[in-house]
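# sequence first, predicted model second:
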Amino acid sequence: MNNVGDESQKKRKSPSSEASTSRTSRRRLCSNKNEGVSTTLRLYDDPWKIKKMLTASDLGILSRLLLSADLVTKQILPVLGADQARATDTEEGSQVKIWDMDTKSMHQLVLKRWSSSKSYVLIGKWNQDFVRRRELKKGDEVGFQWNPYYYAFNFCVLKRAMLPN
């Protein structure tokens, strides 16, 4: 009888000891930093994925805003239709609508890729509609975000450059 009691106790302990072993191994897997699982809590996701600190060349007589190829391929081309995205590689470029959120006005610019530098530019009335009208200066940070309801990019001046004393 003693042996029967010992066997039943072993059976009872067995599942719990297996469970604790499997829990431990799961903990080890989850705590491995290379697993690709983030435990960071995000309270705020910045909607302004497309940001640009303006340079002197962005404000000059060429009337164009220079954008990096990496930024455009990751943030802009995916939201445009396939035909419109392909048109950025043509001589004419692709027309995009820009909604100025601060002044509540719609504008049209052309997005195209410069073959010489492989960068992208927004051209057209950039100087007239944005630089002069909004009094943009070197060091100002501007942002764009895609608005799927209007099929346009929202534009905003995110930060003004500090004026020298």
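Received, thanks. Numbers count the residues shown, from 1 in each chain.
# alpha carbons only for contacts and neighbour counts from here, please
Fine.
# hey, where'd the helices end up in this structure?
2-31, 69-71, 82-87, 126 (DSSP state H).
# can I get those helices in JSON lines including mean neighbour count?
Shown next, in JSON lines, are the helices of the chain (neighbours: other C-alpha atoms under 10 Å):
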{"stretch": "helix 2-31", "mean neighbour count": "11"}
{"stretch": "helix 69-71", "mean neighbour count": "15"}
{"stretch": "helix 82-87", "mean neighbour count": "14"}
{"stretch": "helix 126", "mean neighbour count": "21"}
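# before we go on, here's another structure to hold up against the first:
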Amino acid sequence: MEHQVQDLSLELTLGGPYTAEPYQADTEGSADLIRIRASFTGFRVYSVNQEVEETKYKVSTRLTLCSSFDPWVFKKPLGHLDATKRLSLRKPWVDAEVLPNLNVLAKHQMQQGHRTWVRVFDKDTRSLNEVELKKEESFVFRDLWVHDFVNRRKLVAQDTVGLYWETTEQRFVFSVLKRIPRVPKTTSNRS
């Protein structure tokens, strides 16, 4: 029996004759195929027609990463005392996520005097500040909180702030998540 040797072309072309039968998969029972197909949808370039079709059927095959991830574990609309004196933090959150991850000196200070200095990175302004973390009925930021955050960032009661603890950097990360509308100050003209 004689074997025929054919040349193999490595040329890439668009269009041209289709030389193989398309693979038809049983999509009903193939969870693996669906998972694999889903992982490749992020690599597609969408045409206007495809966008319209997806909108029409109210589906999306776009791959989005971490679309529901929200790092702000602690979110709080500031109360009057938060905006004038100290920021009150949730005790269960600080007990569970912050205290176990403090350095040895800070842990010792919290056990002895119920207070220590912690670093707070302002993500919006990319500045690093220090405030006193004090254990009262809850945990609070005191001392430089008003100066370094409330005054500097022009925060008022009902503005919403967010915090999370960044273990690798041993610091809190802070952001202003929402500001309430400000009423413009009016000047009166007296004659």
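Perfect, thanks for sending it. The model shown is predicted, which means the values in this text are computed figures rather than measured ones.
# before we move on, back to that, mind checking which of the helices of the first structure is nearest D46 of the first structure?
Smallest distance to D46 of the first structure across the helices of the first structure (C-alpha to C-alpha): 15.4 Å, for helix 69-71.
# mean deviation of the closest one from the second structure?
Comparison of helix 69-71 of the first structure with the second structure after fitting gives an average deviation of 2.1 Å (mean C-alpha distance after the TM-score superposition for the first structure).
# other residues contacting that helix?
Helix 69-71 of the first structure has contacts (C-alpha atoms under 8 Å, 6 or more residues apart in numbering) with 50, 118-120.
# so who does the residue nearest in space to the middle of the first structure touch?
Residue closest to the mean C-alpha point of the first structure, counted by C-alpha atoms, centre = their mean, is K49 at 3.5 Å. Going by C-alpha under 8 Å, 6+ apart, K49 of the first structure touches 75, 143-145.
# let's see 10 Å
Neighbouring residues of K49 of the first structure by C-alpha atoms under 10 Å, 6 or more residues apart in numbering: 71, 74-76, 143-146.
# okay, buried residues for stretch 125-132 of the first structure please.
126-127, 129-131 (16 or more other C-alpha atoms under 10 Å).
# which stretches in the first structure count as strands?
50-53, 64-67, 94-100, 105-113, 120-124, 141-147, 152-159 (DSSP state E).
# quick check: angle from the last one to strand 105-113?
With axes from the mean of the first three to the mean of the last three C-alpha atoms, to 10 degrees as the basis, strand 152-159 of the first structure and strand 105-113 are set at 100 degrees to each other.
# quick one: list the elements packing against strand 152-159 of the first structure.
Other helices and strands packing on strand 152-159 of the first structure, by 3 or more C-alpha pairs under 10 Å, 6 or more residues apart in numbering; DSSP states H and E, are strand 50-53, strand 94-100, strand 105-113, strand 141-147.
# packing partners of the second one?
So the one you mean is strand 94-100 of the first structure. Short answer (3+ C-alpha pairs under 10 Å, 6+ apart): strand 94-100 of the first structure packs on helix 82-87, strand 105-113, strand 120-124, strand 141-147, strand 152-159.
# the longest one corresponds to what range in the second structure?
What that stands for is strand 105-113 of the first structure. Mapping strand 105-113 of the first structure onto the second structure (TM-score structural alignment) gives residues 127-135.
# what residues are up against the residue nearest to L111 of the first structure when sequence neighbours are not counted?
Distances taken as C-alpha to C-alpha, 6 or more residues apart in numbering place L122 nearest to L111 of the first structure, at 4.6 Å, with adjacent residues excluded. Residues in contact with L122 of the first structure (C-alpha under 10 Å, 6+ apart) are 58, 63-67, 93-96, 108-113.
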